[in-house]
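Visitor: Any chance you could fold what I've pasted below:
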Amino acid sequence: MARARHVPRVFVAEDLAEGASIVLPDDKRHHLATVLRLSAGDTLILFNGDGAEYAATLTTADRKRAEARIDSWSMPLRESPLEITLLQAVARGDRMDFALAKAVELGVTAIQPVFTARGRVRLEGARLAKKHDHWRRVVESAAEQSGRLIVPSLAEAVDLSMRIDAPPEADRLLMLAPEAAAGLRAQTPAARIALLVGPESGLANDEIEHASTAGWHALALGPRVLRTETAGMATLAALQTAWGDLAG
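Guide: Below you'll find the model as predicted:
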């Protein structure tokens, strides 16, 4: 029996409507026509962050242009009931990419990269702008592949102290701290959460004290030490299981 062909999902930052035709951006054209080798008549799914997804058919797909006709739309229940902002300490190379991609798969709403005292990565100017654009593509690709109906927002990286004092709007401010006295079970469930994940060597003591004074709750994840890219993923999975939509 022939296997069903995978239908690619494509994020586009423009209005979509049933019956309309859309010219896809060149990076999307390249991926569909050159990488996936799709052609006119092949199907795809479009989404733009409005909560819906749009079934479409390619009418043109070559080295110069890709155009699709929107055939229908639907609003599947796929987004988490939790509104989670992840404050992720900037990590090196693939570790940061992994942390961002898995956060998107696990349903975060927004991502705020932060520079921490013990973090080993420092970027500014053109280097930071280039890295931010790379992270944006990682987030967008993860949203496409994981079936998200939105692309989580990605803020510009800032020093952690700025976000400790001016945190995202949330009902619960949580930060991972291995020496914390309480785990997730001791926390009051909330629908809007900010989660702070430190670097490989953890948050500095003065950062933890500063955050605690500002209303952040220290959270112990378990008896083992996790890498920064694993810690965020594990905590997000636990939050979605305890308070969100992974409980079944």
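
Visitor: Please count neighbours and contacts with C-alpha atoms only from this point.
Guide: Will do.

Visitor: I'd say residue 101 and residue 139 touch.
Guide: Yes: shown here, residue 101 and residue 139 form a contact pair, counting by C-alpha atoms under 8 Å, at 5.8 Å.

Visitor: need the strands for this structure, in chain order.
Guide: Shown for the chain, the strands assigned by DSSP state E span residues 9-11, 21-23, 43-47, 53-61, 66-74, 83-89, 110-115, 153-154, 158-159, 172-176, 192-197, 217-219.

Visitor: and these, which is most packed in?
Guide: Ranked by mean neighbour count, those are led by strand 83-89 with a mean of 26 (mean count of other C-alpha atoms under 10 Å).

Visitor: on contacts alone, who are the packing partners of that one?
Guide: With contacts defined as 3 or more C-alpha pairs under 8 Å, 6 or more residues apart in numbering; DSSP states H and E, the packing partners of strand 83-89 are strand 110-115, strand 192-197.

Visitor: to compare against the first, here's another:
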Amino acid sequence: MPQYDFRQPRLFVDSVLTAGETVQLERGQSNYLGNVLRLAAGDTILAFNGRDGEWQASIAGRKRPDSLSILAQTRQQDRLRDLVYAFAPLKHARLDYMVQKAVEMGASSLQPV
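Guide: Below is the predicted model of the structure:
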């Protein structure tokens, strides 16, 4: 696997990422790469989707970036650990609110202490 470079731009793409795949960019992503970061065809970025890990990708397109050619995986996707929410029992009304916020936060289990 290639060595990880923290200075290289990263871009979230909502597509399956595999080596050799070509991913079409949305208009906003194309604008971000071409006008904001001033990148052109042939430049490389790091693409990720939150499921398949992080991949090195080459920008393709004539006037502006319109697609990414996925080259190689740079990092595996880390599996998130279960989030245990430990709390002190409160009055009933506040307990409902606390459970609501714990669910919004993504807690996998609630543990009274």
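
Visitor: TM between them?
Guide: These two chains, once laid on top of each other, score a TM-score of 0.64 by TM-score structural alignment, normalised by the length of the second structure; 98 aligned residues with a C-alpha RMSD of 3.5 Å.

Visitor: sorry, back to before: what about the helices and strands packed on strand 83-89 of the first structure, which gets the closest to residue 72 of the first structure?
Guide: strand 110-115 (28.4 Å; C-alpha to C-alpha).

Visitor: list the contacts for the residue nearest to residue 197 of the first structure when sequence neighbours are not counted?
Guide: Setting aside the residues directly before and after it, residue 197 of the first structure is nearest to residue 88 in space (C-alpha to C-alpha, 6 or more residues apart in numbering), at 5.1 Å. Residue 88 of the first structure is in contact with 99, 111, 112, 113, 114, 196, 197, 198, 199, 232, counting by C-alpha atoms under 8 Å, 6 or more residues apart in numbering.

Visitor: what two of those are the furthest from one another?
Guide: Going by C-alpha to C-alpha, the two entries of these that are most distant from one another are 111 and 199, at 15.2 Å.

Visitor: count of residues packed around residue 49 of the first structure?
Guide: Residue neighbour count, defined by other C-alpha atoms under 10 Å, stands at 17 for residue 49 of the first structure.

Visitor: same question, residue 102 of the second structure
Guide: Using other C-alpha under 10 Å, residue 102 of the second structure has 18 other residues around it.

Visitor: Surely it is in contact with residue 85, unless I've mixed up the numbering?
Guide: Yes: counting by C-alpha under 8 Å, residue 102 of the second structure does reach residue 85; the two are 7.0 Å apart.

Visitor: anything in contact with each of those two?
Guide: Common neighbours of residue 102 of the second structure and residue 85 (criterion: C-alpha under 8 Å, 6+ apart): residue 110.

Visitor: And for residue 62 of the second structure, nearest residue in space, chain neighbours not counted?
Guide: For residue 62 of the second structure, the nearest residue in space outside its immediate sequence neighbours is residue 41; the separation is 7.0 Å by C-alpha to C-alpha, 6+ apart.

Visitor: give me every residue that touches the one you found.
Guide: By C-alpha under 8 Å, 6+ apart, the neighbours of residue 41 of the second structure are 58, 59, 60, 61, 62, 64, 65.

Visitor: ok, and the residues you listed in the first structure?
Guide: For these, the contacts that persist in the first structure are 58, 59, 60, 61, 62, with contact defined as both residues aligned by TM-score structural alignment, their matches' C-alpha atoms under 8 Å.

Visitor: The fourth one reaches residue 43, doesn't it?
Guide: No: applying C-alpha under 8 Å as the test, residue 61 of the second structure and residue 43 come out as separate, 10.8 Å apart.

Visitor: buried sites along stretch 13-31 of the first structure?
Guide: Buried residues in stretch 13-31 of the first structure, counted by 16 or more other C-alpha atoms under 10 Å: 16, 21, 22, 23, 24, 28, 29, 30.

Visitor: Next: stretch 33-43 of the second structure.
Guide: For stretch 33-43 of the second structure, burial by neighbour count (16+ other C-alpha under 10 Å) applies to 33, 34, 39, 40, 41.

Visitor: Against residue 111 of the second structure, how distant is the third one?
Guide: Right, the one you point to is residue 39 of the second structure. Look at residue 39 of the second structure and residue 111 of the second structure: by C-alpha to C-alpha, to the nearest Å, they are 49 Å apart.

Visitor: Who are the contact partners of the corresponding residue of the first structure for residue 35 of the second structure?
Guide: In the first structure, the residue paired with residue 35 of the second structure according to TM-score structural alignment is residue 34. The contact partners of residue 34 of the first structure, by C-alpha under 8 Å, 6+ apart, come to 62, 63.

Visitor: Can you lay out the contacts of residue 41 of the second structure as TSV showing distance to residue 8 of the second structure?
Guide: Formatted as TSV, those follow (distance: C-alpha to C-alpha, whole Å):
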residue	distance to residue 8 of the second structure
58	12
59	13
60	17
61	19
62	22
64	19
65	17
